[in-house]
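>>> build me a structure from this.
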Amino acid sequence: MSTTVSTGEVSRWRGALSGVLSVLTALGFGHLAAGLINIESSPIFAVGNAVIDVTPNPMKEFAIAQFGEDNKYVLLASMAVVLVLAAAVAGALSRRSWIPGIALISLLGAVAVLATVTRPTFFAPDLVAPIVSFAAGVGAFFWLHTAAKQKEVAVPAAGAADTTPEEGSAESTTKEFTWEIPGVGRRTFLVSSSVVAASAGLAGLGGRLAAQSIDVEASRQALNLVPDEPAPPIPSGADFVDNGTPAFITPNNEFYRVDTALTVPRLRAETWRMRIHGMVDREIVLTYDDLLARPLVEKTISLVCVSNEVGGPYISTANFIGVLLSDILEEAGVDPQSDQIATTSSDGWTCGTPVDVVMAPGSDALIAIGMNGEPLPAQHGFPVRMVVPGLYGFVSATKWLVDMELTTFADFTPYWVRRNWAERAPVKTMSRIDRPKSFSRVPAGPFIAAGISWAQRVGIDKVEVRVDGGPWLEADLSTEVNIDTWRMWKIELNLEPGSHRIQCRATDRNGETQTEERVAPIPDGATGWHSIAFTAGS
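Below is the predicted model of the structure:
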């Protein structure tokens, strides 16, 4: 017969695996609980958002510059690697005692609770996810640590004996003994590990499915947005796609995305509400139906991210459908002493927009609900976002908009301004080379270079190009759509064989030419001439 006994010690590899699987179990069951209550309270997202909040600005800027729209995935992957390594080390140190492993899980649980309760959108039920996470992690570690210490041994039946001749003797001696059944203890641990791993995976998948049960797509598909005042058709000649520029209108799936949300908020139009309050004569609470009942206008607008380096990709153009923000604020009655519109996203992100920019005649600032003929995509702010031409997005383009307060710059400091970004950030006059590409090889002789330029609220007057430091040559401009959108340029050059460098600069209708001085994007936008090195020849 056989029995299970404890060896009193865990091998390093079993301890390390126990630690890793326990942490994964904690994350999986925490994600499941969050999916049923509020997905943003998931420990991985709560801690991730807290990491974003406390990360020094230079590191954030580096992440955006190096990884672009994938910076959030890089953050989550980095956190996962750190957690796995920490869990493996703590588990390996738990050879004789479960204390190191439980201590790590307890520490992670405390961090998750702290990250959850300090979120600006915290409400009491959000604590369920980190508590469930902690309990699941502790339970899994106890189970695996106990299983890792066990092995099965076989013992003879009562009265049985083994008679074995002693070495060097012809006599036999009877003695009691036990022997280990090879592999049985190992199989017990592997079965336990497999059960825990499967449970963690299923819990995580369940959390994802539960979060997706808020059917955003059904809410979007039920809407049919027809503007009362459509945007003018895009004229022919508005872009030079055949010469290498982007199409004038950016498709929704190609529109740049830069924000702090680790998970896209899932809001339905049917339950959306926004309160306009603060320094106003009367508070207004808007529903989505309220917006649909108002005159809908469509405006063609380019959006630019302040993180855009010289020559960077974070500019796109769309036809936005919405309600003029100035009309709604006039109904609310703005206090003349108010100079800032403080807006809040459903995930707690805050933004401050100058009142005078929004209320200026012809500002075209929108509470937007549509983009390129359809309701806003979820990743671009569905159901409602703000769009204000002429300002960088961090002071103008709140997505998943749920609150609007009229206040002052002295009384309210938004998310990025608290991190020493600019209070007011008008978009700077800029230009970019799209053809040729950096370090490309192009034919010698006649060659058409092309790119884009923008000077929002003012308009582009001219774009100039020079090769190898030679004279500035004026480029041909595309047909202008309006002063709030990009404008394409192209120029035919005669290139000698060899290496070259091309530069461009734009001048707006106020006579201001973009400066050559290179300045980093933060705190209020990059400056400098875009420059491309390439080779001409076969």
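
>>> contacts, neighbours, all on C-alpha from now
OK.

>>> show me what contacts R257?
Shown in contact with R257 (CA atoms under 8 Å, 6 or more residues apart in numbering): 69, 314, 379-380.

>>> try V442
V442 sits next to 436, 534-538 when contact means CA under 8 Å, 6+ apart.

>>> return the subset of the residues you listed lying in strands.
Within those, residues falling in strands by DSSP state E are 534-536.

>>> let's see if you can find the most crowded of those residues.
Neighbour counts for the ones in strands among the contacts of V442 (other CA atoms under 10 Å) peak at T535, which has 20 neighbours.

>>> can you pull out the strands in the stretch 101-250 of the chain?
Using DSSP state E, counting those that start in this stretch, the strands of the stretch 101-250 of the chain run over residues 150-154, 162-165, 172-175, 179-180.

>>> comparing these, which stretch has the densest surroundings?
Counting by mean count of other CA atoms under 10 Å, strand 150-154 has the highest mean neighbour count of these, with a mean of 18.

>>> in terms of secondary structure, what does that one contact?
Applying 3 or more CA pairs under 8 Å, 6 or more residues apart in numbering; DSSP states H and E, one finds that strand 150-154 contacts strand 2-6, strand 179-180, helix 184-211.

>>> sorry, back to before: now, which of the contacts of R257 sits nearest T350?
Nearest to T350 among the contacts of R257 is H380, at 15.9 Å by CA to CA.

>>> once you drop chain neighbours, what's closest to the closest one?
K399 (6.5 Å; CA to CA, 6 or more residues apart in numbering).

>>> what does F67 give?
Of all residues beyond its chain neighbours, the one nearest F67 is V74 (7.6 Å), with distances taken as CA to CA, 6+ apart.

>>> how many residues are close by the one you found?
Using other CA under 10 Å: V74 sits among 13 other residues.

>>> helix or strand for it, which one?
With secondary structure defined by DSSP states H and E, V74 is part of helix 71-92.

>>> same question, A318
strand 315-324.

>>> after that strand, heading C-terminal, what element do we hit next?
Under the assignment DSSP H and E, the closest C-terminal helix or strand after strand 315-324 is helix 325-332.

>>> list the buried residues for that next one?
Within helix 325-332, the residues that qualify as buried are 325-326, 328-329, 332, counting by 16 or more other CA atoms under 10 Å.

>>> quick check, nearest of those residues to V258?
Nearest to V258 among these: L325, at 23.0 Å, using CA to CA.

>>> residue contacts, the residue nearest to the closest one when sequence neighbours are not counted?
Once flanking residues are discounted, L325 sits nearest to L366: 5.0 Å by CA to CA, 6+ apart. Neighbouring residues of L366 by CA under 8 Å, 6+ apart: 321-325, 386-388.

>>> pull out the buried members of those residues.
Looks like the contacts of L366 have 321-325, 386-388 buried, using 16+ other CA under 10 Å.

>>> which residues of the stretch 401-538 of the chain fall in strands?
401-407, 430-435, 441-442, 445-454, 460-467, 473-474, 476-477, 487-495, 498-508, 530-536.

>>> let's compare: structure for the following, please.
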Amino acid sequence: MSETRRTFLRHAGGALVGLTLAPLAACERNEVMTLQQGQSLPFKTPVPDFYVINGGREAVDGWPGVPDLSRSDWTLEVEGLVDRSLTLSYSDLTEAEDLPEVSLLKTMRCVSDPTPTVLPENLLYAGTAVWTGVPLRAVLQRAGIDREKTNRLRLYAEDGYNNNLPIGRVYGPDVKTGPILAYRMNGQVLPRDHGFPVRVVAPRLYGYKNVKWLARIEATDNDSVFGQYQNRLGFVDDADVRATSRVSDPLPGNEVPAGDVRVEGYALSGYAGVDRVDVAVDDGPFRPASIQSRESVAEANPDVQGTRQWQDRSSFEYPFAGVWALWSTTVTLSQGQRTIRVRTTDRAGNQQPPTDPDPNDGSNAIAEVEVTVT
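A predicted model of the protein is given here:
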């Protein structure tokens, strides 16, 4: 492990789990929803409750802090392997007829969002929102990108943070859902802490690819890994959200009465939609939990019906890839210390492993919650 990574982990709260150093650094604890008692998660996370992660805080030397930008002084540069370099203003991006507005559902999740057994604070580093903006490919089309020569898009933020998207993420399987350049979140103007004026929202990928306060896009034929989270901190470049689950109720250390106990939480995979969630008690067998229905989600969140995934049923099967599925079940608990275990399987067959030997590709071991049954 490099000295830089050791320092980063120490400053941001790295924790030893067994013999594995879990890279909790990627989710430095600046502003998150702290869960002390169990709760039911809403499908769509209210903006005030949405976690805030500023990747540049530890990844950028001399990080200047959250940029204070206005619509009038912000511009986006598009350059590199393009026919014509662009300088786009906020109104250029939001009002142009050739840049159609789209809305997407996406669960933003930090690469190191721990299972509840890792941090006693039970911090939640994930949330789901309706993100609205323009397709990145439409901006690249206006610039005349050379798709034959371009291998990656290098993304630069106003705060000095950077990362990349392989060109296949723009024109490959995700073409119908993004990436987008987002300027609204749950119908509101994108808040400053979430990247105002404009951020990248990349379906299926961990948060560190979703660059906030976007300032410049460079199309390049250089296919080497580019980004501080990868090059400095050691996280994987593909950034696909691995199949994972989380228990939101009960939480580790909670006391619950003996008998039938409701257990609930979320499941997520960037590879494919969630196929099933199974729950076990101690070393007992896994049994299927119920996943919230599409109809129930729409009834509680009418605005999700305007998203690309909801409108194009032929292309997007619910639960959606890269969007959490809320689940619940009832387990019977006897007195004593009991461990509730949760395992997610997606439609591509990816399943949470019993342990996570490589947290650099995301913390996704089977979730375990120990409770006291009285």
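
>>> can you give me the TM-score here?
Remark: TM-score between the superposed chains equals 0.78 [TM-score structural alignment, normalised by the length of the second structure]; 313 aligned residues with a CA RMSD of 2.3 Å.

>>> picking that back up, among the strands of the stretch 401-538 of the first structure, which comes closest to R518 of the first structure?
Nearest to R518 of the first structure among the strands of the stretch 401-538 of the first structure is strand 530-536; the distance by CA to CA comes to 9.5 Å.

>>> show me where the second structure has its helices.
Remark: helices assigned in the second structure by DSSP state H are 3-12, 56-59, 90-95, 136-143, 168-171, 228-231, 294-300, 308-311.

>>> and those, which is most packed in?
Of all those, helix 56-59 carries the top mean neighbour count, a mean of 22, counting by mean count of other CA under 10 Å.

>>> which elements pack onto that helix?
For helix 56-59 of the second structure, the elements it packs on are helix 3-12, judged by 3+ CA pairs under 8 Å, 6+ apart.

>>> relative to N151 of the second structure, how far out is G80 of the second structure?
Distance, G80 of the second structure to N151 of the second structure, using CA to CA, to the nearest Å: 11 Å.

>>> okay, and the common contacts of these two?
219-220.

>>> and the direction of the strand holding A318 of the first structure versus that of strand 445-454, what angle?
30 degrees (axes from the mean of the first three to the mean of the last three CA atoms, to 10 degrees).

>>> and strand 315-324 of the first structure, which stretch of the second structure?
Aligning strand 315-324 of the first structure against the second structure (TM-score structural alignment) gives residues 126-135.

>>> circling back to that earlier point, what helices and strands are in contact with the strand holding A318 of the first structure?
strand 297-304, strand 366-371.

>>> alignment lookup: A269 of the first structure to the second structure.
That one, A269 of the first structure, aligns with R71 by TM-score structural alignment.

>>> ugh, typo on my part, it should be T513 of the first structure
Mapped onto the second structure by TM-score structural alignment, T513 of the first structure lines up with Q351.

>>> repeat that for V467 of the first structure.
Match for V467 of the first structure (TM-score structural alignment): V281.

>>> what sits against that match?
V281 of the second structure makes contacts with 331, 333, 338-341, as judged by CA under 8 Å, 6+ apart.

>>> save those residues as CSV, and put in distance to V66 of the second structure and neighbour count too.
Putting the contacts of V281 of the second structure into CSV (distance: CA to CA, whole Å; neighbours: other CA atoms under 10 Å) gives the following:
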residue, distance to V66 of the second structure, neighbour count
V331, 44, 17
L333, 47, 22
R338, 43, 17
T339, 40, 18
I340, 39, 22
R341, 38, 23
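
>>> same check for these, but in the first structure.
Contacts from these that recur in the first structure, judged by both residues aligned by TM-score structural alignment, their matches' CA atoms under 8 Å, are 338-341.

>>> can you redo the residues you listed as TSV with distance to S112 of the second structure?
TSV is the format used below for those (distance: CA to CA, whole Å):
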residue	distance to S112 of the second structure
R338	26
T339	22
I340	21
R341	19
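
>>> looking at those residues, which is nearest W324 of the second structure?
Nearest member of those to W324 of the second structure, counting by CA to CA, is R341, at 18.1 Å.

>>> now check the first structure for the residue matching that closest one.
So R341 of the second structure corresponds to Q503, using TM-score structural alignment.

>>> swap in E101 of the second structure?
Match for E101 of the second structure (TM-score structural alignment): L296.

>>> I'd guessed its match sits against V323; true?
Yes - the pair L296 of the first structure / V323 is scored as a contact, 5.3 Å apart, by CA atoms under 8 Å.

>>> where do the contact lists of those two overlap?
The overlap between the contact sets of L296 of the first structure and V323 (CA under 8 Å, 6+ apart) is empty.

>>> rebuild the contacts of V281 of the second structure as CSV, extending it with distance to N222 of the second structure.
As requested, the contacts of V281 of the second structure are exported to CSV (distance: CA to CA, whole Å):
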residue, distance to N222 of the second structure
V331, 53
L333, 56
R338, 52
T339, 48
I340, 47
R341, 44
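
>>> quick one on the thing from earlier: mean shift of the match of strand 315-324 of the first structure relative to the first structure?
Using mean CA distance after the TM-score superposition for the first structure, stretch 126-135 of the second structure ends up 0.8 Å from its aligned counterpart in the first structure, as a mean over the superposed pairs.

>>> now do that stretch: everything it contacts.
By CA under 8 Å, 6+ apart, the residues outside stretch 126-135 of the second structure that reach it are 43-46, 50-51, 93-94, 99-110, 113, 178-187, 201, 304, 307, 323-324.

>>> among those, which ones are buried?
Of these, these count as buried by 16+ other CA under 10 Å: 43-45, 50-51, 93-94, 99, 101-110, 113, 178-186, 201, 304, 307, 323-324.

>>> P246 of the first structure -> the second structure?
So, by TM-score structural alignment, P246 of the first structure is matched to L41.

>>> for that match, give me its contacts.
248, 265-266, 326.

>>> which of those ranks first by neighbour count?
Of all the contacts of L41 of the second structure, the highest neighbour tally under other CA under 10 Å goes to L326, namely 27 neighbours.

>>> thought that residue was touching G265?
Yes - counting by CA under 8 Å, L326 of the second structure does reach G265; the two are 5.8 Å apart.

>>> how about T3 of the first structure, what's its match in the second structure?
Under TM-score structural alignment, T3 of the first structure pairs with no residue in the second structure.

>>> and T3 of the first structure, how far from F320 of the first structure?
72 Å.

>>> for those two, indicate the residue with more neighbours.
F320 (27 against 11).
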